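1. Predicted model and sequence below, questions to follow.
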Amino acid sequence: MSIKCLYLFKELNEISLLLNTLDQMNWKIEKEYLKDRVISYHKTDLFTKLKNEFLLKKLSIWPLKDEEVITWMDTLSLISRVMLKLFRAGIQTNKISLIMEYPIVFGNHMRTDYLLVYDRLIVVLEFGMFNQDEKRSEERYTKKLQESNSYRQILDNLLKPGVDVVNYVMIYRPEYYKTKNIYLSENIEYNNLEIEKLVKFITHLINIQDTSTPLYQLEYLESIL
């Protein structure tokens, strides 16, 4: 059986091809409006590949907006940083599967940004970028959190007991102002802190999974003698 989604990455090397392409493009999360970024990047190989893959798999009944493809490229760059930090933290990232743009079964055509799957754990991971003021950021977070909660509840209702389904929303900021050719250091620092929070969240949940295994419990019994 297969899972209907844009991509299913069962190992890090499977996602590395896309990430290498982003690196070759020197991809940056830019401050410019999405519609302007589409004009700049719609002819690139990666943009075309992602868009064609989505259309080929018929993942939505709604027309795909080119702006969405740009956000996929942004979030892929963020996911790569998250996975690298998890690896450096000692997490067995080879046991993590990433499901990108997953249309939820019985979800009224709703799609999750990512599902991070580890053993009996599923993290519903949603991203949102804000490019305006703090009030808009709060509104964006609230909207994404409501969506994320809905996705988690649907999955939790459909899956067998024993699978832990949790959700997380990360709001990120643009890191580069292309028009002025300047890096936005304050936003970069903000994103790094948010990534660190997400890594700690995932690490905590994975540690809970690992310490719940029968083998770990038996080893623990030996340690208390």
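-> It's in. Residues are numbered from 1 along each chain as shown.
2. use CA for all of it now, contacts and neighbours both
-> OK.
3. What ranges does the protein have for its strands?
-> For the chain, the strands defined by DSSP state E cover 7-9, 96-103, 111-118, 121-129, 164-172, 176-177, 182-183.
4. what's the angle from the second one to strand 111-118?
-> Yep, that's strand 96-103 we're talking about. Angle of strand 96-103 versus strand 111-118, following axes from the mean of the first three to the mean of the last three C-alpha atoms, to 10 degrees, is 160 degrees.
5. Now find how far off-centre strand 96-103 is within its chain.
-> 8 Å (C-alpha atoms, centre = their mean, to the nearest Å).
6. re the thing from before, how about TSV for the strands of the chain, with distance to residue 47 added?
-> Shown next, in TSV, are those (distance: least, C-alpha to C-alpha, whole Å):
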stretch	distance to residue 47
strand 7-9	14
strand 96-103	15
strand 111-118	17
strand 121-129	19
strand 164-172	21
strand 176-177	19
strand 182-183	23
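7. I'd like those as JSON lines, with mean neighbour count and distance to residue 37 appended.
-> JSON lines is the format used below for those (neighbours: other C-alpha atoms under 10 Å; distance: least, C-alpha to C-alpha, whole Å):
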{"stretch": "strand 7-9", "mean neighbour count": "18", "distance to residue 37": "23"}
{"stretch": "strand 96-103", "mean neighbour count": "20", "distance to residue 37": "21"}
{"stretch": "strand 111-118", "mean neighbour count": "21", "distance to residue 37": "20"}
{"stretch": "strand 121-129", "mean neighbour count": "21", "distance to residue 37": "14"}
{"stretch": "strand 164-172", "mean neighbour count": "19", "distance to residue 37": "17"}
{"stretch": "strand 176-177", "mean neighbour count": "18", "distance to residue 37": "11"}
{"stretch": "strand 182-183", "mean neighbour count": "14", "distance to residue 37": "16"}
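8. Please compare the first structure with the one that follows:
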Amino acid sequence: MQYFLTAEEMRRMKEGIKTVVAIPFIDDIEDYILEAIWEYTKNIDGIDPFYNIRSKKLYDVVDNERHIGWSIKSIQWEFYPNCEFELVIQRADVFKKSNELISHTLTKESDPNLIGKALLKHWALKVEQDAQSQGVDSKRIMILLKNSTKSKFAILENDIHLYNESELKWQWTNQNKNGLQGIRLTDGKCVYRWYPSQKQFFERFILLSSADIFEVNITRLTKSQITNIILSAIERD
């Protein structure tokens, strides 16, 4: 299922981005910075990592009242409606964990579909176990796409989709077996890629034309300007 921001949430999203981009000590909209913007957008009072150790759990932002969790991602991409893109969703060393995952030792010489089975199990365990430990019922991914000038953005917010083993076939991209592809049987689309050398597991997404796409008029302040603004606010308090 695809989700969309309300008018009020969109206003807050733009405010958050505009504020972050204005600060010259910040060089990009990613990681905790994006998580904080999403918390502001959703009016969630999250954990401040300045005073707390950041969790390695999947759901970077959790709405404890509604039991919604988001895996938060960002990517710089010259996007357009209905474009495709892919990004890392997990580090998956399935050769090392193969016996634990599918009770079978795996190597590059193994049946690609067995490797794919292990990858699906590895990902599903992360999605479900972290949801349980973090109190999440609605398991979602939120991806912020941004152009190179950080002035145009798109939001993809979906439920995390877990494929059944029977929905995909797996094949190596070349004879050297550098990358493994998960192909959806219904339409022949590549939905997963896995690279054994880096252990990186990618998922492929489509930015549907119905997604939230918007622009932000940005202003980059000088270091002196932002310092004076913040110190003035602190001193008033």
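-> Nice, I can see it. Note that this is a predicted model, so its numbers are computed, not measured.
9. tm score of chain vs chain?
-> Once superposed, chain against chain, the TM-score is 0.27 (TM-score structural alignment, normalised by the length of structure 1); 109 aligned residues with a C-alpha RMSD of 6.2 Å.
10. sorry, back to before: residue 67 of structure 1 is nearest to which of the strands of structure 1?
-> strand 121-129 (12.3 Å; C-alpha to C-alpha).
11. List the residues that contact residue 78 of structure 1.
-> Listed by C-alpha atoms under 8 Å, 6 or more residues apart in numbering, the contact set of residue 78 of structure 1 reads residue 195.
12. hmm, 7 Å instead?
-> With C-alpha atoms under 7 Å, 6 or more residues apart in numbering as the criterion, no residue contacts residue 78 of structure 1.
13. now the helices: where do they sit in structure 2?
-> 7-22, 31-42, 98-102, 112-134, 223-236 (DSSP state H).
14. in the fourth one, what counts as buried?
-> Neighbour-count burial for helix 112-134 of structure 2, counted by 16 or more other C-alpha atoms under 10 Å, picks out 112-124, 127, 130-131, 134.
15. Please report how far residue 19 of structure 2 lies from residue 75 of structure 2.
-> Going from residue 19 of structure 2 to residue 75 of structure 2 by C-alpha to C-alpha, to the nearest Å gives 19 Å.
16. still on that earlier bit, out of the strands of structure 1, which is closest to residue 205 of structure 1?
-> strand 121-129 (7.8 Å).
17. That closest one vs strand 111-118, what angle?
-> Going by the same axes, to 10 degrees, strand 121-129 of structure 1 makes 140 degrees with strand 111-118.
18. Let me know the angle separating strand 121-129 of structure 1 from strand 164-172.
-> 20 degrees.
19. what's strand 121-129 of structure 1 in contact with?
-> Strand 121-129 of structure 1 is contacted by residues 112-117, 140, 144, 148, 152, 163-173 when judged by C-alpha under 7 Å, 6+ apart.
20. how about a cut-off of 8 Å?
-> Applying C-alpha under 8 Å, 6+ apart, the contact partners of strand 121-129 of structure 1 are 75, 112-117, 140-141, 144, 148, 151-152, 163-174, 205-206, 209.
21. For the nearest residue to residue 90 of structure 2 once chain neighbours are set aside, give me its contacts.
-> Leaving out its chain neighbours, the residue that sits closest to residue 90 of structure 2 by C-alpha to C-alpha, 6 or more residues apart in numbering is residue 201, at 5.3 Å. Taking C-alpha under 8 Å, 6+ apart, we find residue 201 of structure 2 in contact with 88-92, 192-195.
22. run the last query once more with 10 Å
-> Shown in contact with residue 201 of structure 2 (C-alpha atoms under 10 Å, 6 or more residues apart in numbering): 87-93, 119, 123, 179-181, 192-195.
23. Return the members of those classed as buried.
-> Buried by 16+ other C-alpha under 10 Å: 87, 89-93, 119, 123, 179-181, 192-195, out of these.
24. Just name the closest of those residues to residue 155 of structure 2, please.
-> Closest approach to residue 155 of structure 2 among those (C-alpha to C-alpha): residue 87, at 14.4 Å.
25. pretty sure the closest one contacts residue 200?
-> Yes - Residue 87 of structure 2 is within contact range of residue 200, at 9.4 Å (criterion: C-alpha atoms under 10 Å).
26. between those two, what contacts are shared?
-> With C-alpha under 10 Å, 6+ apart as the test, residue 87 of structure 2 and residue 200 both reach residue 193.
27. Now do the most centrally placed residue in structure 1 against residue 21 of structure 1, distance only.
-> Per C-alpha atoms, centre = their mean, the C-alpha nearest to the average position across structure 1 is that of residue 114, at 4.5 Å. According to C-alpha to C-alpha, residue 114 of structure 1 stands 20 Å off from residue 21 of structure 1.
28. do the same with residue 124 of structure 1
-> In terms of C-alpha to C-alpha, residue 124 of structure 1 sits 25 Å off from residue 21 of structure 1.
29. again with residue 101 of structure 1
-> Taken as C-alpha to C-alpha, the span from residue 101 of structure 1 to residue 21 of structure 1 is 19 Å.
30. the strands in structure 2, which residues?
-> Shown for structure 2, the strands assigned by DSSP E span residues 2-3, 61-63, 68-76, 83-91, 138-146, 152-159, 168-172, 180-184, 190-195, 200-207, 212-215.
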